[in-house]
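Model the following, please.
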Amino acid sequence: MNPARRCSALLSQMCISSLEGSTTRRALSPVPSAIPPVEIRCHYHGWENIGRSLKSGGASTRGTVSVSPMGSNGSRLYSAVAQTLNSNTLDQTDENLDHKNLTELDPDQLLRECEEALRRRPARPHRDLIYPQDAPPCRHKLGPSIRIMQWNILAQALGEGKDGFIRCPLEALNWSERKYLILEEILTHRPDIVCLQEVDHYHDTFQPIMASLGYHGSFLAKPWSPCLDVEQNNGPDGCALFYSRSRFSLQTTLHLRLSAMMLPTNQVAIVQILNCQLTSKQLCVAVTHLKARSGWERVRSAQGANLLQSLRSITSRSRGSNVRSSGTNPLVVCGDFNAEPSEDVYRRFRSSPLGLDSAYKLLSADRQTEPPYTTWKIRPTGESCSTLDYIWYTHDSLSVDCLLDIPTEEQIGPDRLPSFHYPSDHLSLLCDISFKEAP
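Below you'll find the model as predicted:
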């Protein structure tokens, strides 16, 4: 039996659509479309005008989009998109809380399946875990490290239908192989918490696989995803947050729609309060994806301010409700901010009363400089090499033990990202953090 069939056999044991007919060698979970194209009615607001006039956002208009499954992958009805998002905090029940009937996958076996399925591709360049030099010693660590991954994985509909990566072969963007490469990256590092952006294959790929690997997942789609503009899309993209069920239990999940200048925008965030089962400590984790493109700096700054305000309220409430709290609730914020360190939203986070610092500055010699890039792509408009992705943490209550290094220009290659060995136009970020024990 070829590797894809073995992997498909594993996936067929989970609560997803059953396989029918023959399976191609490189397909991870080819699910036939038992669901016809779905007509989703969405309300969308005039948020695109916020950055131009800073005053718009008048009456909503109504659009109708015909959504079909991408390729051979089936998908659920994206009911979250069908409703108008009128409030800043979205009160939604967390998905898939009952995992009793899921068959657990062996991560080592699944990793081998990924590697076998990708054997025709160039070997993925190795990235080392770097332990920051000259870091002040932390003598009061509490419990083992927590591994956190941050990654904009590139929405499939955007990669194939809108982004126009002129140096990336179309075959490299094929979902039937690209998903293996994304899973291989996650399985190689085995993070305890995974924060993803541009996820448009949550229900048919990431949620069932990650659940069977021992993760709990939460997903929040953008109110009006650009993926829906692409023919043969797989539904809207959004943010996803996964945590290891063996390491954490869930206290609270909040789904936020970010605002700018008191107007709702198309960007969202997921915030969760997690209880660490090894230390009985709480950890607040947030994942977000701010507005893209040049010219929208003021909107990103306002979105960041809105998120910080929400996080202050959430962490203060959780401290008050937890008698075990020492008064400082550790916080980690991961995201594609679409903002260089020179932007105002970066300065907002760095100077926030929450006491946040950027983990990846620790890779630099002066411990004050971000990496030279976290995304590097070539589009028809030209080449773009930028630092846009961050892992923020409360430096008074958390310490960074190590970080995954940034590939060199030579390792990335002349065609930049994405490519046959990098599945996204963004690099994954990963660090190990530890709780600081109160002196």
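
CA only for contacts and neighbour counts going forward, please
OK.

Name the nearest residue to residue 145, sequence neighbours excluded.
Nearest-residue entry for residue 145: residue 434, 4.7 Å, with adjacent residues in sequence omitted and distances by Cα to Cα, 6 or more residues apart in numbering.

you'd agree the one you found is in a helix?
No. Residue state for residue 434 (DSSP: H, G, I helix; E, B strand; the rest coil) corresponds to strand; a helix is not indicated.

Am I right that it is in contact with residue 144?
Yes. Counting by Cα atoms under 8 Å, residue 434 does reach residue 144; the two are 6.6 Å apart.

Of these two, which one has the most company?
residue 434 (19 against 12; other Cα atoms under 10 Å).

What ranges does the stretch 101-250 of the chain have for its strands?
Taking DSSP state E, counting those that start in this stretch, the strands of the stretch 101-250 of the chain run over residues 129-130, 141-152, 193-199, 215-221, 238-244, 248-260.

So for residue 148, what's the nearest residue that isn't a sequence neighbour?
Here the residue nearest residue 148, using Cα to Cα, 6+ apart, is residue 193, at 4.8 Å.

contacting residues for that neighbour?
Applying Cα atoms under 8 Å, 6 or more residues apart in numbering to residue 193 gives the contacts 146-149, 241-244.

repeat that with 10 Å
Counting by Cα atoms under 10 Å, 6 or more residues apart in numbering, residue 193 makes contact with 146-150, 215-217, 241-245, 247-248, 285, 430.

For the comparison step, fold the sequence that follows:
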Amino acid sequence: MYYSGTTASPSRSHSLSNDPAPPWSRGPHPVLAPGSAQHAQAVPQGPQSPGYLVQYANGHHAQHPLPHQHPHQPPHQHQIQHHQHPHQHPHSQHQHQNSLSGYHSPGSVHAQSTGRSTTPGAPNGPPVIIPPHWQQQLHRAELCRQASAPHHRARAAALASRTSAKSAIPITAPVNVAAPKPVQADATNGTHQRAGSVSERTDTSEDRASSAANGHPSANTAPVVNPPRPSAERKPASTWTTLDMGGMRLKNISQSLFTLDYLTTLYINHNQLTSIPPEISRLRHLILLDISSNQLVSLPPELGMLSSLRELHAFDNRLENIPPEFGTLHQLEMLGLEGNPLQPSLRIILQKDGTPALISYLRDSCPVPAPPPERQWRVLLPDDPEPGTETFSVISYNILCEKYATSTMYGYTPSWALNWSYRKELILAEIQNYGADFICLQEVDVAQYEDYFFKKLGEAGYSGVFSPKSRVRTMSETERRRVDGCAIFFLSEKYTLIEHHLIEFAQAAHTRPALRSTEDWFNRVQNKDHIAVAATLVSRATGTRLIIANAHLFWDPEFRDVKLVQSAILMDSLKVIADDFADMEVAGGQKNRYSKGTQIPLIVCGDFNSAPEDSGVSEFLSKGHVSGSHPDFMGHQYGPYTSEGPRHPFELRSAYAGIGELPMTNYVPSFQGAIDYIWYGTENVDVAAVLGEVDKNYLSKVVGFPNAHFPSDHVLISAEFRILPTKEAKPSKSTRKR
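Modelled structure (predicted):
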């Protein structure tokens, strides 16, 4: 039975106060408040062994298979006959037999309002203190045990819905009925919002503020929220997201269930299931899963792929172990395992420190899976170029800055794999493995550039240029070393650096007075300190000039206008750099064969935080212009950029356009998509080959990056280019020497 409702479990609303109280809960507790001998005879004590009577909320009793005799009671008073509900699961007769410890379930009901819940120890011994984590476990187990009737949650939700609907009907005089307000198109979520747009709202404002405080978009703040992403997967539309199949005595699950990938809540409790199919991993949007009171002896490792899970109830089964792959369930708040013969090492962690500690233990102790196959090169041009053809290769890689890679932000990644000492060596090895002529890195902080990459890549024959974000000017020496920026490395034996340019998007108004006249510029763009760097170089062998640019745009989908303005400023700046470079007389006697900047081979790399389709940034870079009324401007005003529309003269194309953009360059649980690019000027450069995608079979078993094999949440992209013959240009009348 399905129903439409919130993702919270209907069982949470059940109150134990209306339950028929078990006999040991009436009157003073025999240990905490002992009375007279007559009173002790009149009020039976609580259970002293794993087998004891449980009375459900619906009035039915369950007698456990290990009956015991109270020392002060005759046998006939304690052993009450069990009357089983026609639909009650037979397996319920063992549910407390496999409890995780001596903490008996009724003990959790004993003192729900006290800070120090206790349960009886020996008949005359001191009370046993129940840890807070275990109180929650016992309380949640009791609620789940009450849901043994067929479709219990669905019926409860339907009843609650009818009750609330009746109470919510207002009684209003006809003359006081307000006219409906007209629906207005919102610049963000109204008519300008396109279905599936990369810039659509994907988080709550609270979530966005939390992530913004952390300063990085790639965070998954475990174990509560998903952060905003440049884009996020949208759940398929459905009128219902919760399915209740509980109490049906099912022995198997149909595969068609796993096609309902929009489900957020699934109840398959109180059945006779002996296994859970691994295909359950397809239900990626599940937040609550209840598989309690079945006959499960193991759980599939594929459940670890359900990274959105916050509650997994597996009470009263026969589980002795938990797959280490559950360590990727970084948002899990409750792993219900009461009533299972769990191995002691896991049981102790769960009782003492709760679910988050157990998940962390599983995450860090999980065996390293097999590495993926090598990524293959996709060849676009014949392998045998014409004699004299000049070639070069480029890498672009967002390496995930050290300060952003925390266990709070990447709760699914083992702590050892998140450690910078491990990741930096993997990053360096990956870069050197491809041996590119140019290496463009984003999110490199000052300390790692100076102390590690510049030295290590220098030993491999590279020189480099680097600029941190603009905030570095206002910081102390210690703080500035943690500021990230963009770096370009090049093989010094093949190329000579002519100039290094820093492009600060927030400072563009100094040379563009029209931007200073708009409030949106100051409120939305100028307070973002993202940058780009550009290097002008000359081939030592041929004298060919190249311009290599590396950019990192703002990430927030609520500011897609900012990303579009930043890309416009980037291309405006590169036009000035290219024209100046074409007009320059390079020292060394090389003949100037460029009459204009667009004749110089241009490569623009970076993390653009924009999808290939339906984003103003990609449209602008690939087409050379966008309308000033483009939806991604979101109705904001930016002088000539919105009155006329931004333009650039370079005929740019993505290196991956020939085969289609990669399925993803950024891979985290909340987002998988292509947001990193290598653009090239088609007037004088052609792409010969590109590095292919990550193995799909490998990705199907991975929640997100970074992990043991991929040191960043982005993947490295690379391309090989050939320079096309250029007609010799007439020397410019005004040249400047360098």
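
Which residue in the second structure aligns with the residue nearest to residue 145 of the first structure?
Residue pairing (TM-score structural alignment): residue 434 of the first structure is matched to residue 722 of the second structure.

do you know how far its match is from residue 582 of the second structure?
Residue 722 of the second structure sits 20 Å away from residue 582 of the second structure, taking Cα to Cα, to the nearest Å as the criterion.

try residue 37 of the second structure
104 Å.

and if you look at residue 471 of the second structure?
When residue 471 of the second structure is compared with residue 582 of the second structure (using Cα to Cα), they lie 32 Å apart.

So between those two, which is more surrounded?
Each of residue 471 of the second structure and residue 582 has its neighbours counted (other Cα under 10 Å); residue 582 has more, 24 against 13.

In stretch 236-254 of the first structure, which of the residues would be classed as buried?
Neighbour-count burial for stretch 236-254 of the first structure flags 236-245, 247-249, 253-254 (criterion: 16 or more other Cα atoms under 10 Å).

make that stretch 398-405 of the second structure, sorry
398-402, 404-405.

Next: stretch 658-672 of the second structure.
661-662, 664-672.

Those into a markdown table, with extra columns for secondary structure and distance to residue 377 of the second structure?
Formatted as a markdown table, these follow (DSSP: H, G, I helix; E, B strand; the rest coil; distance: Cα to Cα, whole Å):
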| residue | secondary structure | distance to residue 377 of the second structure |
| --- | --- | --- |
| 661 | coil | 14 |
| 662 | coil | 12 |
| 664 | coil | 16 |
| 665 | coil | 16 |
| 666 | strand | 19 |
| 667 | strand | 20 |
| 668 | strand | 24 |
| 669 | coil | 27 |
| 670 | coil | 28 |
| 671 | strand | 25 |
| 672 | strand | 21 |
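
what's the closest of those to residue 351 of the second structure?
Lowest distance from residue 351 of the second structure to these (Cα to Cα) belongs to residue 669, with 28.5 Å.

quick one: that closest one and residue 142 of the second structure, what's the gap?
Where residue 142 of the second structure is concerned, residue 669 of the second structure sits at a distance of 32 Å (Cα to Cα).

for residue 154 of the second structure, same thing?
18 Å.

now do residue 666 of the second structure
From residue 666 of the second structure to residue 142 of the second structure the distance is 42 Å (Cα to Cα).

cool, and residue 603 of the second structure?
Residue 603 of the second structure is 63 Å from residue 142 of the second structure, by Cα to Cα.

which residues in the stretch 251-400 of the first structure form strands?
Under DSSP E, counting those that start in this stretch, the stretch 251-400 of the first structure gives strands at 263-276, 282-289, 331-336, 356-358, 375-379, 382-386, 389-394, 398-404.

Among those strands, which comes closest to residue 188 of the first structure?
So among the strands of the stretch 251-400 of the first structure, strand 398-404 is nearest, using Cα to Cα, at 11.9 Å.

Per the alignment, name the residue of the second structure opposite residue 401 of the first structure.
Using TM-score structural alignment, residue 401 of the first structure pairs with residue 688 in the second structure.

swap in residue 168 of the first structure?
So, by TM-score structural alignment, residue 168 of the first structure is matched to residue 413.

same question, residue 302 of the first structure
Using TM-score structural alignment, residue 302 of the first structure sits opposite residue 565 in the second structure.

Which residue, other than its chain neighbours, is closest to that match?
Residue 565 of the second structure sits nearest to residue 641 (Cα to Cα, 6+ apart), 7.5 Å away.

Could you report the neighbour count for the residue mapped onto residue 539 of the second structure from the first structure?
Taking TM-score structural alignment for the superposition, residue 539 of the second structure sits opposite residue 276 in the first structure. Neighbour count for residue 276 of the first structure, taken as other Cα under 10 Å: 18.
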